[in-house]
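K.L.:
model the structure of this input:
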Amino acid sequence: MSKRRIIVGISGATGFQYGVKALQLLREMDVETHLVMSKAAGLTRQHETAFNRQEVESLADVVYPTGAVGAAIASGSFQTMGMIVAPCSMRTLGAIASGITDNLLTRAADVVLKERRRLVLMVRETPLHLGHIRNMATVTEYGAIVFPPVPSLYAGPQTIDEMISHSAARAIGLLGLDHPSLPRWGETLAATLAEGAQA
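P.N.:
Alright, predicted model coming up:
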């Protein structure tokens, strides 16, 4: 694979901004992004953000309609580093756990798993019932990584955007891609906090 490629899926869970931030960070890292958004994601975008569809799509290198089940990312022969679903709704989680590939987002996720590539799911729901937890366990057994976007307060975020950026960068890191702006404990972050405590 000559160029690093990542599939970005955005489903209809709250937290549309996580998908946008993932696209922005990956662009800064010169990673080729292939975007697919569920129909419900459009409703969340309209409700939670000021982005229009064209603005979001312009952040990706390639954009696919959710019904395009014959697209490149639906085939294992199309090489990628993996996929991030940000955010991942419980509906999408359940479909992946059940092997239901009824749209391009869930098909692409299924392909990533069968090819033994990395799949990071930023699952977004609370509280959780037993079915949610069992689906998380199932996809974990398949090889996926369940990564709820829980704010890392130790990083000292000052804005909502900083919290979103940190979670998105951590999720991207699980794909083997380290964004240079991500503060890491034991490196720059611990030293910064120690200096603040001494001041």
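K.L.:
contacts, neighbours, all on C-alpha from now
P.N.:
Fine.
K.L.:
and the strands in the chain?
P.N.:
5-10, 32-37, 62-64, 82-88, 118-123, 145-146 (DSSP state E).
K.L.:
which stretches of this structure form helices?
P.N.:
Using DSSP state H, the helices assigned to the chain run over residues 16-28, 39-48, 53-57, 90-98, 104-114, 130-142, 160-173, 188-198.
K.L.:
can you give the contact residues for the first one?
P.N.:
Translated: helix 16-28. With contacts defined as Cα atoms under 8 Å, 6 or more residues apart in numbering, helix 16-28 is touched by 8-10, 32-33, 41, 44-45, 48-49, 56, 59-60, 85-87, 164-165, 167-169, 172, 179.
K.L.:
ok, now with 6 Å
P.N.:
I10, R45, A86, A168 (Cα atoms under 6 Å, 6 or more residues apart in numbering).
K.L.:
most neighbours among the residues you listed, please name it.
P.N.:
A86 (33 neighbours; other Cα atoms under 10 Å).
K.L.:
any idea how far A194 is from it?
P.N.:
For A86, the distance to A194 (Cα to Cα, to the nearest Å) stands at 33 Å.
K.L.:
can I get the strands of the chain in a markdown table with distance to G131?
P.N.:
Below are these laid out as a markdown table (distance: least, Cα to Cα, whole Å):
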| stretch | distance to G131 |
| --- | --- |
| strand 5-10 | 22 |
| strand 32-37 | 24 |
| strand 62-64 | 30 |
| strand 82-88 | 15 |
| strand 118-123 | 14 |
| strand 145-146 | 15 |
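K.L.:
could you also give me the structure for this next sequence, so I can compare it with the first?
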Amino acid sequence: MTRRLVVGITGATGAVYGTRLLARARALGAETHLVVTPAGVLNVHHELGLDRQALEALADHAHAPGDIGACIASGSFATAAMVIAPCSMKSLAAIAHGFGDNLLTRAADVTLKERRRLLLLVRETPFNLAHLRNMTAVTEMGGIVFPPLPAFYHRPASIDELVDDTVERVLGLLGLDAATPRAWSGL
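P.N.:
You can find the predicted model right below:
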């Protein structure tokens, strides 16, 4: 059975997490449905030099954020999980308060209501009280708040290794058995 994943990209910094996740999910045989906010498109272009067309080519299916009638807006469209990488504080707040005003936040709401796995790679520091409360609300609803914090104990030699390590951990949490997160083996 093909694993169907919804991938969201917002305007928070860290666009490489979303693009690398799309590429790796494809390599593992997962079907991906992408939705990118307008700020996400700007940030992908700024950080990675990709335009919308190049970004959408990384996914099996791309949906416009205003297309509230897309398949991923309905719980009847079976998906394994959803990840938003990176996830802005604006999108986090909308999800925490059930404000599905665009396809990204509606798809996240559907993921939660259907009791499917939702991972948010939140990007902002330092956190203010509203951020923390919104993360708590999403966690209480069953979502997983996953700030993409690097694991230095593997002694990464490059930024690519740091990003890849995070992406593999995320894919493992999303249920892709073929993901290869590196485990701590002890001292």
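K.L.:
which among the strands of structure 1 is found nearest to P183 of structure 1?
P.N.:
Between P183 of structure 1 and the strands of structure 1, the tightest spacing by Cα to Cα is seen for strand 118-123, at 19.4 Å.
K.L.:
give me the mean deviation of that closest one from structure 2.
P.N.:
Its aligned residues in structure 2 lie a mean 0.3 Å from strand 118-123 of structure 1 after superposition (mean Cα distance after the TM-score superposition for structure 1).
K.L.:
count the neighbours of the residue nearest to F99 of structure 2 when sequence neighbours are not counted for me.
P.N.:
Spatial nearest neighbour of F99 of structure 2, chain neighbours left out: T105 (6.9 Å); criterion: Cα to Cα, 6 or more residues apart in numbering. By other Cα under 10 Å, the residues close to T105 of structure 2 number 26.
K.L.:
repeat that for Q24 of structure 1.
P.N.:
Neighbour tally, Q24 of structure 1, other Cα under 10 Å: 17.
K.L.:
go on, V31 of structure 1?
P.N.:
Residues lying near V31 of structure 1 (other Cα under 10 Å) number 18.
K.L.:
ditto for A78 of structure 2
P.N.:
Counted with other Cα under 10 Å, A78 of structure 2 comes out at 15.
K.L.:
one step back: and the strands of structure 1, which is most packed in?
P.N.:
Mean neighbours per residue, mean count of other Cα atoms under 10 Å, is largest over these for strand 82-88, with a mean of 29.
K.L.:
quick one: it to structure 2 mean distance?
P.N.:
Counting by mean Cα distance after the TM-score superposition for structure 1, strand 82-88 of structure 1 comes out at 0.4 Å.
K.L.:
for that strand, what is the distance to the chain centroid?
P.N.:
Mean C-alpha position of strand 82-88 of structure 1 versus that of the full chain (Cα atoms, centre = their mean, to the nearest Å) differs by 3 Å.
K.L.:
what sits up against it?
P.N.:
With Cα under 6 Å, 6+ apart, strand 82-88 of structure 1 has contacts from 6-11, 13, 15, 18-19, 117-123.
K.L.:
do that again at 7 Å, thanks
P.N.:
Residues from elsewhere that reach strand 82-88 of structure 1 (Cα atoms under 7 Å, 6 or more residues apart in numbering): 6-11, 13, 15-16, 18-19, 109, 112, 117-124, 175.
K.L.:
repeat that for stretch 126-139 of structure 2.
P.N.:
By Cα under 7 Å, 6+ apart, stretch 126-139 of structure 2 touches M89, L92, A93, A96, V145.
K.L.:
report the buried residues of stretch 150-162 of structure 2.
P.N.:
Residues of stretch 150-162 of structure 2 classed as buried by neighbour count (16 or more other Cα atoms under 10 Å): L162.
K.L.:
just stretch 140-147 of structure 1 next, same as before
P.N.:
Using 16+ other Cα under 10 Å as the test for burial, stretch 140-147 of structure 1 gives T140, Y142, G143, A144, I145, V146, F147.
K.L.:
so that stretch corresponds to what in structure 2?
P.N.:
Using TM-score structural alignment, the residues of structure 2 aligned to stretch 140-147 of structure 1 are 139-146.
K.L.:
returning to that earlier point: list the contacts of the equivalent of the residue nearest to F99 of structure 2 over in structure 1.
P.N.:
Counting by TM-score structural alignment, T105 of structure 2 corresponds to T106 in structure 1. Counting by Cα under 7 Å, 6+ apart, T106 of structure 1 touches T92, A95, I96.
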